[in-house]
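Participant: Provided below for reference: sequence and predicted model.
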Amino acid sequence: MNTPPNCTDSEFPAQGRIAAVDYGTVRIGIAVCDPDRILASPLEVHAVTQPDAGGYEADEAYFQKLAAEERITAWVVGLPIHCDGGESDKSVQARKFAAWLRQVTELPTRLFDERFTTVAANQKIRQAKTTRRKTKQRIDAIAAQVLLESFLEACRYRGEIAGHDANEIAAGGDSLVD
C-alpha cells in the first residue's frame, strides 16, 4: 500500500482516486472518483460476508483487493448523523468500520456527514427511471456516489480536506457536524 498505517490527516492525498463507502451491516455501497477528482461514479454494492454476525472483518481481502484494483488512494466513509447533529448506534458502527478499513488497507480514511445522501440517491434513481429491482440493487452505490460528490464539493469549497480523520475520533465523542 502507498501510505503507512499510522497516516495522519496531513497525509490525505491531494490527488488520486477516492472511494466512498455507504456503510451498512448487510450491504456496503461503493463509489469512486477519477484521479483528478472531478467525476464520481457508483461502482458496486458489496454484500457483507457475515451480516448476522455483524462482522465486516471477513471482508478484509475484498477491500484490500478493491483498493489495489481500483488504484484507490483514500477512503471516505459516510457517518450517519441525525438532523439535530446527534449520533446513533449506526454512527458508532460507521466509526468502527472506518477505523478498521484504514487499518486493513493502510490508506487514509475520512468520516463525512452523510445526511440526506439516501434521499438524494432516491431522487437520482427516480430520474433515471430504472426498474424497482435495479433500484434496490443500486441504491447503496448511488448513495455512496452522492456522499463522494458532497465530499469533493466540500473540499473544493473550503480549499481543504473535509470531514474528519477516522482514527481521530474512532471511538466516538466529538460530533462531526461541519
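Facilitator: Nice, I can see it. Residues are numbered from 1 along each chain as shown.

Participant: contacts, neighbours, all on C-alpha from now
Facilitator: Will do.

Participant: just the helices in this protein please.
Facilitator: Secondary structure of the chain (DSSP state H): helices at 60-69, 89-105, 117-128, 132-158.

Participant: mind checking which of these is nearest residue 40?
Facilitator: helix 132-158 (5.9 Å; C-alpha to C-alpha).

Participant: that closest one: how far from the chain's middle?
Facilitator: Relative to its parent chain, helix 132-158 has a centroid offset of 9 Å by C-alpha atoms, centre = their mean, to the nearest Å.

Participant: against that first model, consider the following:
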Amino acid sequence: MADVPGAPAGPDGTVAPARQDDRQVTLPRGVRLGVDVGTVRVGVARSDPDGLVATPEATVAHVPGRHTDVAAVAALAAEAGASVVYVGLPRTLAGGEGESARRAREFATGLLGSTQTAAGGPGIEVRLVDERLTTVDAARQLRDSGRRARAQRQVIDQAAAVLILQVALDHERSTGRRAGATPAEEPGPVADARRAATPIPDRPRKARHRGRGADARSGATVEPDDKDPSP
C-alpha cells in the first residue's frame, strides 16, 4: 500500500510521507522553527512536534553590528528542542539575491555556529528556504484582517515567519525531505514554488487632471503615490 502524503508521525516518532524512488523516506519527529530576518526585527515561528502547523512564536530585536538576535533565536531553538530551523532567503522574483539575502545567509551561518557551540556537537540543522512574496503575503493578510498599520508592524515579522515555516512543512510532507538547503549550498526554488507561481498584479495607474495645478493644466500624466491606503 502506498504511503499517504502528509501522514502524522507514527509510534516510532517518524513522519512517513510519500515514497521517493520506490523507497521509504522518513524525517525525525520534532519541533521546527521558521525565521524571517528583517532589518529591524526578526520574526520566529514554530511548529508542533509532528511538523503539521506553523504558529507565531516570538519577535526578536535586530541590533546592527551585534549578534544578540542570533543568540536569542539559538536559545529559542534549544529551549524548544528544535530539530531544524528554516531561515527565509529573500530572493527577487527573478531569482537573484541582494543585500537582504546576504543578511539572511549571514544570519543562518551565525545561527548554525551558535547552535553547534551551545550543543557541543553537531547542533541543530539550519536551512535556507526561498521566501519570495512571504512578507508581502503577510502584510496583505494582516491588512485584510483589519489590523491598523501600527499594529501590523508589531506582528508582521512573526506572520512572515509563519508563512516561511508552513511552506517548508508542506514541502516536507509532500516529498519526505527537508526543504531548502544548508547555508553552504545553493538553495533551489522548490521550497516556495507555490508562492512564486502567484505574482502580485501591478496596481493600475491613472492620470489625474484635477486639483494638481500646473500639471493638470498642462495635461501631464501624474502618477499616484504608492502609499498604503489602509488607515
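Facilitator: It's in. Remember, it's a predicted structure, so these values are computed and weren't measured experimentally.

Participant: how alike are these chains, TM-score-wise?
Facilitator: Overlay of the two chains. TM-score (TM-score structural alignment, normalised by the length of the first structure): 0.80; 158 aligned residues with a C-alpha RMSD of 1.9 Å.

Participant: of the helices of the first structure, which is nearest residue 76 of the first structure?
Facilitator: helix 132-158 (7.2 Å).

Participant: Provide the aligned range in the second structure for that closest one.
Facilitator: Mapping helix 132-158 of the first structure onto the second structure (TM-score structural alignment) gives residues 149-175.

Participant: gap between residue 136 of the second structure and residue 40 of the second structure?
Facilitator: Distance, residue 136 of the second structure to residue 40 of the second structure, by C-alpha to C-alpha, to the nearest Å: 16 Å.

Participant: just residue 83 of the second structure next, same as before
Facilitator: With C-alpha to C-alpha as the criterion, residue 83 of the second structure and residue 40 of the second structure are 27 Å apart.

Participant: of the two, which one has the most company?
Facilitator: Remark: of residue 83 of the second structure and residue 40, residue 83 carries more neighbours, 19 against 11, as counted by other C-alpha atoms under 10 Å.

Participant: my guess is the more buried one meets residue 31, correct?
Facilitator: Yes: using C-alpha atoms under 8 Å, residue 83 of the second structure is in contact with residue 31, at 6.0 Å.

Participant: which position in the second structure aligns with residue 112 of the first structure?
Facilitator: Aligned partner of residue 112 of the first structure by TM-score structural alignment: residue 129.

Participant: contacting residues for the closest residue to its match other than its chain neighbours?
Facilitator: In space, and not counting its chain neighbours, residue 129 of the second structure is closest to residue 180: 4.4 Å by C-alpha to C-alpha, 6 or more residues apart in numbering. Contacts of residue 180 of the second structure were listed using C-alpha atoms under 8 Å, 6 or more residues apart in numbering, and they are 127, 128, 129, 130, 168, 187, 188, 189, 190, 191.

Participant: returning to that earlier point: which parts of the match of helix 132-158 of the first structure are buried?
Facilitator: 152, 155-173, 175 (16 or more other C-alpha atoms under 10 Å).

Participant: how much does that stretch stray from the first structure?
Facilitator: Once fitted to the first structure, stretch 149-175 of the second structure is off its aligned match by 0.9 Å on average (mean C-alpha distance after the TM-score superposition for the first structure).

Participant: what's the neighbour count on residue 38 of the second structure?
Facilitator: 17.

Participant: cool, and residue 103 of the first structure?
Facilitator: 19.

Participant: counterpart of it over in the second structure?
Facilitator: Checking TM-score structural alignment: residue 103 of the first structure goes with residue 113.

Participant: what's the matching range in the first structure for stretch 33-44 of the second structure?
Facilitator: Aligned by TM-score structural alignment, stretch 33-44 of the second structure falls on residues 19-30 of the first structure.
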